[in-house]
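A.B. asks: Here you go, sequence then predicted model.
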Amino acid sequence: MSIKPGKDFKVPPPSVTSDAVGTGGRSSFSGITCTVFGSTGFLGRYVVHHVAKSGSRMILPTRCSENDRQHLKVMGDLGQIVQLDYGIRDEETIRYAVERSNVVINMVGREWETRNFSFEDVNVTFPKKLAEICADVGVRRLVHVSALGAEEDHPSAYYRSKAAGEAAVREAFPSATIVRPAKIVGVEDRFLNIFGEHSRKYPAVPIIDGGDTKHQPVFVDDVAVAIRQIVHDELTSGRTYELAGNKVYTFDELAKMVLKTIRTRKSTAYIPSFIMKALSCPHEWLLRRVPFPMPTPLGLTRSYIDAQSRDYVKRADSLGFSDLGIEPNNIENGYVLDYLRSFRAGGYQVGDAPWEHEERDAKLSA
């Protein structure tokens, strides 16, 4: 007996990959037309690369100049990457960017406030508006990238806004997939690079309070691969994934790991958080009032300092890499931390990989 669709029976929509053509790879078509917000950011460029190389059409709305986004054009086959100009307050351009897509990924974020954009604007209002538009135009999948540690009662305004953004997205688009990455490390990161930069500028690397907060840093490429897997897997709809590395470190241990990798004799210095906040106040005041871009000292913003009062460890009962069939990299291997060699006094040298000098390092420490 055949069953016909009716009032009490709903035929599930086809998979976003149902129109796939070809054998896979960049020159095929995966069936996915994906709009990526935040494509020029640290994580964004890796996500564009991994989603595009499966043969997906990519629509990349940005608000930067051509020079800042031209590297994304070569991540797909000819005609596969489409770039648009947009603004997070312009509903018309947001709608235009998503109305032809069956998948939307949002990675827009801001770790400090400026005169033009507050945490509320970037982390709450825009995700809510985007989710509402996606629901209105019939987008099939929405992937919203938040942050591990997003909580309504967090001391950091950044993490409070991230939690509010998650709630707003869930309300407007219940089947959205929430991704909560831990502290992400990689060439362009604003985590381990901070220790390296401070080692070159200051007599010692400042550590807030005792540096005993716990972290599970994760390699940026692993997070991008996980997001690609989520995009292709319909069963991830409506779920929340916490993407963290395999090992837990204290903040102090991570700083010392960086100092060892860059082979410096400098050490760490423990600075009370109230002193760091006092040092950050003048810069925070200027950021909210000066009408032109200002250089932002890494590690010297109020949101960064407040964030050091909490642990950022994956919950045991939450979904993660293992549920996506992915084994994350160990960040201590030479491949992941290789970018920190740029902070060495001698810079990069042929045959100077970290894993090739264990014996020499042991002799120097002795």
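C.D. replies: Everything's here; your move.
A.B. asks: Please count neighbours and contacts with C-alpha atoms only from this point.
C.D. replies: Noted.
A.B. asks: Surely residue 164 and residue 153 touch.
C.D. replies: No: counting by Cα atoms under 8 Å, residue 164 does not reach residue 153; the two are 10.6 Å apart.
A.B. asks: more crowded one of the two?
C.D. replies: residue 164 (19 against 10; other Cα atoms under 10 Å).
A.B. asks: do you know how far the more buried one is from residue 109?
C.D. replies: For residue 164, the distance to residue 109 (Cα to Cα, to the nearest Å) stands at 13 Å.
A.B. asks: Can you check which residues contact both of the two?
C.D. replies: residue 123 (Cα atoms under 8 Å, 6 or more residues apart in numbering).
A.B. asks: just the strands in the stretch 1-150 of the chain please.
C.D. replies: In the stretch 1-150 of the chain, the strands defined using DSSP state E, counting those that start in this stretch lie at 33-37, 57-62, 81-85, 103-106, 141-145.
A.B. asks: for the stretch 251-366 of the chain, that is, sorry about that
C.D. replies: So, for the stretch 251-366 of the chain - with DSSP E, counting those that start in this stretch - the strands run 268-271.
A.B. asks: rewinding a little: next, format the strands of the stretch 1-150 of the chain as TSV and append mean neighbour count and distance to residue 321.
C.D. replies: Output for the strands of the stretch 1-150 of the chain, formatted as TSV (neighbours: other Cα atoms under 10 Å; distance: least, Cα to Cα, whole Å):
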stretch	mean neighbour count	distance to residue 321
strand 33-37	26	22
strand 57-62	24	24
strand 81-85	16	28
strand 103-106	24	18
strand 141-145	26	15
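A.B. asks: try this one next to it:
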Amino acid sequence: MRIFIAGGTGFVGEHVTHELLRRGHQVRLLVHRRSAAAEGVEQIEGDVTRPESFEQGADGCSAMINLVGIIREFPAKGVTFERLHVQATANMLAVAKKAGVRRYVQMSALGTRPNAVSGYHKTKFRAEELVRNSGLEWTILRPSLIFGPKDAFVAMLARQLRLAPVMPVIGSGAYRLQPIHAADVARCFALALEMPVTIGQCYELCGNDRLRYVDLLDAVAAVMGRSAPFKPRLPLGVMKLAIPALQNIPRFPITMDQLQMLVEENICDGRWKQTFGFEPKGFKEGIGEYLTR
């Protein structure tokens, strides 16, 4: 099967591409600029915000995957949730229809829902609605926090721990996360394309380890061979006042959207395993593969 992927050059995209190639598929990647590519990978120069730039790239494909997403906006650079979640999805769907591609898989995010508070989840849901109403043979996957080699979140925590055994925690730190390995997410994307039962379905993807944020910090430290870090608490109310004034500074580490998503938790019931038929990699086992190198 030849599969067109937007967002395939990012962290998750690299894992999805690798898994599809491993299973014998051909991959056609939408890229801003061509570079060296693995065998079985074609590159199409274009921009997901300009459908005319990649219309021909979808010709001859059996399926399309949309992995495009951002966790933080930079409006001055045109990097917004509206543009890269909603409009990008609309463009992908339009190109799929024009090219006659019926099969379509969308990466959304755990926590996406009609009554979401964060702008991130609101736009993810609007994108999902476009997919559901597209008339295509769609599947939506909503991963939890994704970890794995070259990830952003766990790698950031590890860098901080290497500098000093101090990890500030906003609020109680009791809010829970259920991380899933990028390779397991990639496997679900590949299986979704191969399993007709997934058509018209939305799956929430999470690992087996349901961790409080403070316990996740301890787990990262333990895998690195370090003692549990000191965790000074930053009052939630104070942070809600400070973050809006500071979040437009590019290097400031958190936005109000990210704070909202953190404290409202990121967990699921794991029912996805009934369909996809495998157990996800454990958190400590998974991060040990790359943090101990």
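C.D. replies: Done, it's in. Computed from a prediction, not measured in an experiment: that's the story for all the values here.
A.B. asks: picking that back up, looking at the strands of the stretch 1-150 of structure 1, spot the one closest to residue 114 of structure 1.
C.D. replies: Residue 114 of structure 1 sits nearest to strand 57-62 of all the strands of the stretch 1-150 of structure 1, at 18.5 Å, using Cα to Cα.
A.B. asks: Skipping adjacent residues, who's closest to the residue sitting furthest away from the middle of structure 2 in space?
C.D. replies: The centre of structure 2 is farthest from one residue, residue 227, which by Cα atoms, centre = their mean lies 29.8 Å away. Closest residue in space to residue 227 of structure 2, ignoring its immediate chain neighbours: residue 221 at 6.2 Å, by Cα to Cα, 6 or more residues apart in numbering.
A.B. asks: So the one you found sits against residue 229, correct?
C.D. replies: Yes: between residue 221 of structure 2 and residue 229 there is a contact at 7.1 Å, judged by Cα under 8 Å.
A.B. asks: okay, and the common contacts of these two?
C.D. replies: Shared contacts of residue 221 of structure 2 and residue 229, counting by Cα under 8 Å, 6+ apart, come down to residue 161.
A.B. asks: For residue 225 of structure 1, which residues are in contact?
C.D. replies: Residues in contact with residue 225 of structure 1 (Cα under 8 Å, 6+ apart) are 47, 50.
A.B. asks: Could you do the one 5 residues further on as well?
C.D. replies: When contacts are counted by Cα under 8 Å, 6+ apart, residue 230 of structure 1 touches 236, 324.
A.B. asks: quick one: stretch 52-59 of structure 1 aligns where in structure 2?
C.D. replies: Counting by TM-score structural alignment, stretch 52-59 of structure 1 falls onto residues 21-28 of structure 2.
A.B. asks: For the matching stretch, measure first residue to last.
C.D. replies: Start-to-end span of stretch 21-28 of structure 2 (Cα to Cα) is 11 Å.
A.B. asks: And stretch 161-178 of structure 2, by the same measure?
C.D. replies: End-to-end for stretch 161-178 of structure 2, by Cα to Cα: 21 Å.
A.B. asks: So what touches that stretch?
C.D. replies: 144-145, 160, 206-214, 217, 221, 227-236, 239, 262-268.
A.B. asks: With stretch 335-344 of structure 1 instead?
C.D. replies: 186-187, 193, 196-197, 200, 219, 258, 261-264, 329-331, 347-348, 353-354.
A.B. asks: Distance from it to the middle of the chain?
C.D. replies: Computed by Cα atoms, centre = their mean, to the nearest Å, the chain-centroid distance of stretch 335-344 of structure 1 equals 20 Å.
A.B. asks: Aligned to residue 268 of structure 2, what sits in structure 1?
C.D. replies: By TM-score structural alignment, residue 268 of structure 2 lines up with residue 314.
A.B. asks: my read: that match touches residue 148, true?
C.D. replies: Yes: contact status for residue 314 of structure 1 versus residue 148: in contact at 7.5 Å, counting by Cα under 8 Å.
A.B. asks: Kindly point out which residues are neighbours of both of these two.
C.D. replies: Common neighbours of residue 314 of structure 1 and residue 148 (criterion: Cα under 8 Å, 6+ apart): 182, 242, 243.
A.B. asks: Return the member of the residues you listed nearest to residue 52 of structure 1.
C.D. replies: Nearest to residue 52 of structure 1 out of these is residue 243 (Cα to Cα; 21.3 Å).
A.B. asks: Could you tell me how many residues sit around the equivalent of the closest one over in structure 2?
C.D. replies: If you follow residue 243 of structure 1 across to structure 2 using TM-score structural alignment, you land on residue 205. By other Cα under 10 Å, 28 other residues sit near residue 205 of structure 2.
A.B. asks: Tell me the spatial nearest neighbour of residue 205 of structure 2, not counting adjacent residues.
C.D. replies: Excluding the flanking residues, the one nearest residue 205 of structure 2 by Cα to Cα, 6+ apart is residue 143, at 4.4 Å.
A.B. asks: cool, and residue 95 of structure 2?
C.D. replies: residue 55 (5.6 Å).
A.B. asks: Return the distance of the residue of structure 1 sitting at the aligned position of the one you found relative to residue 166 of structure 1.
C.D. replies: Aligned counterpart of residue 55 of structure 2 in structure 1: residue 95 (TM-score structural alignment). With distances taken as Cα to Cα, residue 95 of structure 1 is found 20 Å from residue 166 of structure 1.
A.B. asks: neighbour-wise, which of the two wins?
C.D. replies: When neighbours are counted by other Cα under 10 Å, residue 95 of structure 1 and residue 166 differ, and residue 166 comes out ahead with 26 against 18.
A.B. asks: Could you check which residue of structure 2 pairs with the more buried one?
C.D. replies: In structure 2, residue 166 of structure 1 lands on residue 128 (TM-score structural alignment).
A.B. asks: before we move on, the earlier item: the residue nearest to residue 95 of structure 2 contacts residue 101, correct?
C.D. replies: No: using Cα under 8 Å as the test, residue 55 of structure 2 is too far from residue 101 to be in contact (11.3 Å).
A.B. asks: which of the residues in stretch 92-110 of structure 2 are buried?
C.D. replies: Buried residues in stretch 92-110 of structure 2, counted by 16 or more other Cα atoms under 10 Å: 92-93, 95-96, 99-110.
A.B. asks: related to what we said a few turns ago, let me see the contact set for the residue nearest to residue 205 of structure 2.
C.D. replies: For residue 143 of structure 2, the contacting residues are 107, 108, 109, 110, 180, 185, 204, 205, 206, by Cα under 8 Å, 6+ apart.
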